[in-house]
Structures are given as structure tokens and as C-alpha cells.
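> Coordinates for the following, if possible.
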Amino acid sequence: MKKRPRQKKRTVSFSKKLLIVAHAPSANTLRLREAVERGACHQDIENVQVKVLAPLDAGPDDVLDCDAIILGTTENLGYMSGALKDFFDRTYYPVLEKTQGLPFSFYIRAGHDGTGTHRAIESITTGLRWRLVQEPLLCRGEYRDEFESQCEELGLYLAAGLDAGLF
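Got it, this is the predicted structure:
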């Protein structure tokens, strides 16, 4: 009787890391964050490890350990959420000189127009010298289910670009 060759155990080795830092204080914003993650974890993405954290749980080490980042926030009084602002306050100086050129994008769940929130994130990330690689997504007005598919696409496109070595 002939012995079958032993099959090697396949180990998954991720070469790139995508960090998603998103504030999700409601069921709808949690659905958006989950949609971004779902897109980033698409079955065709082979070499990207995805880590999802709430802004209050993320810190400088998480940013230093990633190859790209997606930020998510609600619009609060015409500005980003306090949780995302706290994340920036705690991480800005520790990562400033070490993450220049970091590929990123972001999405905003805005009940109004989202321009103040967009401007604030743009200002901070410009100071960090991060590189916007996907047009920001603005989910404006009353909640619509299409926001979820748009967030899923955002996650997919950023992860696919990272997987393909585009950034």
C-alpha cells in the first residue's frame, strides 16, 4: 500500500495591515463600521490583515503598526466626534514623524452637511502628512441603507489597493 504524501498545513501570512478606527455610538453607525470591515475583509483580498478599533481603544502603537488607515466618525455639532478627536489628541505627536505618507481615507455620518467635520479631519491629517488615497465618503442626511454599500466599497477599495501594492 502506497503512503499518501503528507499535506503541509497552510498558514496565512498577512503582509499588510489595515486599521479601521471608527466611532459607532448607534446601531446605524455600527452597521457602517461593520460594512467597512466587511469590504476590507472581502474574500479576494489575500494579504491584508484588518484590525477594527473604537477611537477610545486605539492609540499610537496601533497607528505605527498599520500600513493604511480608515477613519470613521459621526458629525457632532459640525465637528468630528469627541472620541475621534481624543484619538488624534493622543496619537498626533507620537506618530507625527513616523507615519508621513500613511495611506488613509475616512467616512462621515453627517446629519447635516458634514463640511466642518471634513475640514477638521483634513486639517489634522494634512498636519500628519498622511496621504489621502480614496475620496472620503460623506453619508449625509437621513439614514439610508445605501450608506452601508458605500462604506463596504470604501473598505474594499482601500484594502484592495493595499493588497495590490498600490500604496
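> When you work out contacts or count neighbours from here on, use the C-alpha atoms and nothing else.
OK.
> Quick one: distance of the lengthiest helix in the chain to the chain centre.
If you go by DSSP state H, the chain has its longest helix at helix 146-163. Relative to its parent chain, helix 146-163 has a centroid offset of 9 Å by C-alpha atoms, centre = their mean, to the nearest Å.
> got the buried residues for it?
147-148, 150-163 (16 or more other C-alpha atoms under 10 Å).
> Does the residue positioned nearest the centre of the chain fall in a helix, a strand, or a coil region?
The chain has I70 as the residue nearest its centroid, 1.9 Å off, counting by C-alpha atoms, centre = their mean. With DSSP: H, G, I helix; E, B strand; the rest coil as the basis, I70 sits in strand.
> next up, for comparison:
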Amino acid sequence: MKSLLVVAHAPSANTHSMVQAVLKGAQHEDIDSITTQWIPPLEATPEDVLRCDGIILGTTENLGYMSGALKDFFDRIYYPCLEEKQGLPCSLYIRAGHDGTGTQRALKTILTGLRWNSVQAPLVCRGDWQPEFLEQCQTLGLTMAAGMDAGVF
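Have a look, this model is predicted:
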């Protein structure tokens, strides 16, 4: 069994539903060799990252940057995981009230530093809330888990 870790900040009902959609996609009935766990960023530890085989990161856009909770996660796991988790397959989604550009740039910088492998384009859910965001999050989770299940990443 491989382990898919979801570290996502979900401070509202809408962002919580996005996490649930990611999990629903990742836990699709046709995927049987992947276990999936969601841990909020303030609770996730370096040990959680060291145990996983893939990671999905989720954040809100806060003042043109990632959430403080996700930044705190990176601050705590960076050095303990730097050497051990190079090449870790990762995907990310951003709930952006504006355009998400600054958030994407910051995350790309950190992921490059960690040497993690982004396996799909970031999902940026921009503007006012749209029900389609949930379908997109579900697809992101399914794609990540299916790729891991098939050994593609």
C-alpha cells in the first residue's frame, strides 16, 4: 500500500468541502492500493511527510500568499524532510479570491527548494465560489491517486 497525504488549510465550509472532494476523488472505488489521510497543516508533522508516498497541498490565498497555516507547515517540515523526500510526487490547489499568482509563485519556490515533483498543474479556483470547484478538486485527487496506483508517480 502507498500513502497519499493531504495537507490542506480549510478555514470555511467551502474550503472544507474542497478537501472532502479531493479525498472523495483519491478514494475512488477503482483505486485499491492507496490509503489517503487529511491532516490540517498546523497538525501535520515531519513524520507524516516522511511516511507518505505522495502529497496534495491545499491553501487559501491570503494577501496574495499562501495561508499562514501552510507556511507554518513548511517551516516545520523543511529541514527534517529535505534530504529524505526529494522527488516526492505532489499536487496542489489554491482557493483564490483574486488570481492566485503570488500564492502559486511562493509555493513553486518552496517546492523547488524541497525538490518535490509537481505531477500536475496547480488547480487555482479563482473568484467567487463556484460549484465546479468541487468537481475540479475531486478530479485532482483522483488523478493523483490513480497515478500513484498505476506507478506513474
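> Quick one: map the residue nearest to the centre of the first structure onto the second structure.
The equivalent of I70 of the first structure in the second structure is I56 (alignment by TM-score structural alignment).
> ditto for A164 of the first structure
Checking TM-score structural alignment: A164 of the first structure goes with A150.
> Enumerate every residue touching its match.
Residues counted as contacts of A150 of the second structure (C-alpha atoms under 8 Å, 6 or more residues apart in numbering): none.
> How much space separates it from M18 of the second structure?
A150 of the second structure is 24 Å from M18 of the second structure, where distance means C-alpha to C-alpha, to the nearest Å.
> and what of N62 of the second structure?
Taking C-alpha to C-alpha, one finds N62 of the second structure at 17 Å from M18 of the second structure.
> Looking only at neighbour counts, state which of the two leads.
M18 (25 against 16; other C-alpha atoms under 10 Å).
> Please identify which helix or strand holds the more buried one.
Here M18 of the second structure, judged by DSSP states H and E, is contained in helix 13-26.
> Just give me the mean distance for that helix relative to the first structure.
Here the mean offset of helix 13-26 of the second structure against the first structure after fitting is 0.3 Å, by mean C-alpha distance after the TM-score superposition for the first structure.
> Have a look at how far, on average, whichever helix or strand comes after that helix is from the first structure.
For helix 13-26 of the second structure, the following helix or strand on the C-terminal side (DSSP H and E) is strand 34-39. Here the mean offset of strand 34-39 of the second structure against the first structure after fitting is 0.4 Å, by mean C-alpha distance after the TM-score superposition for the first structure.
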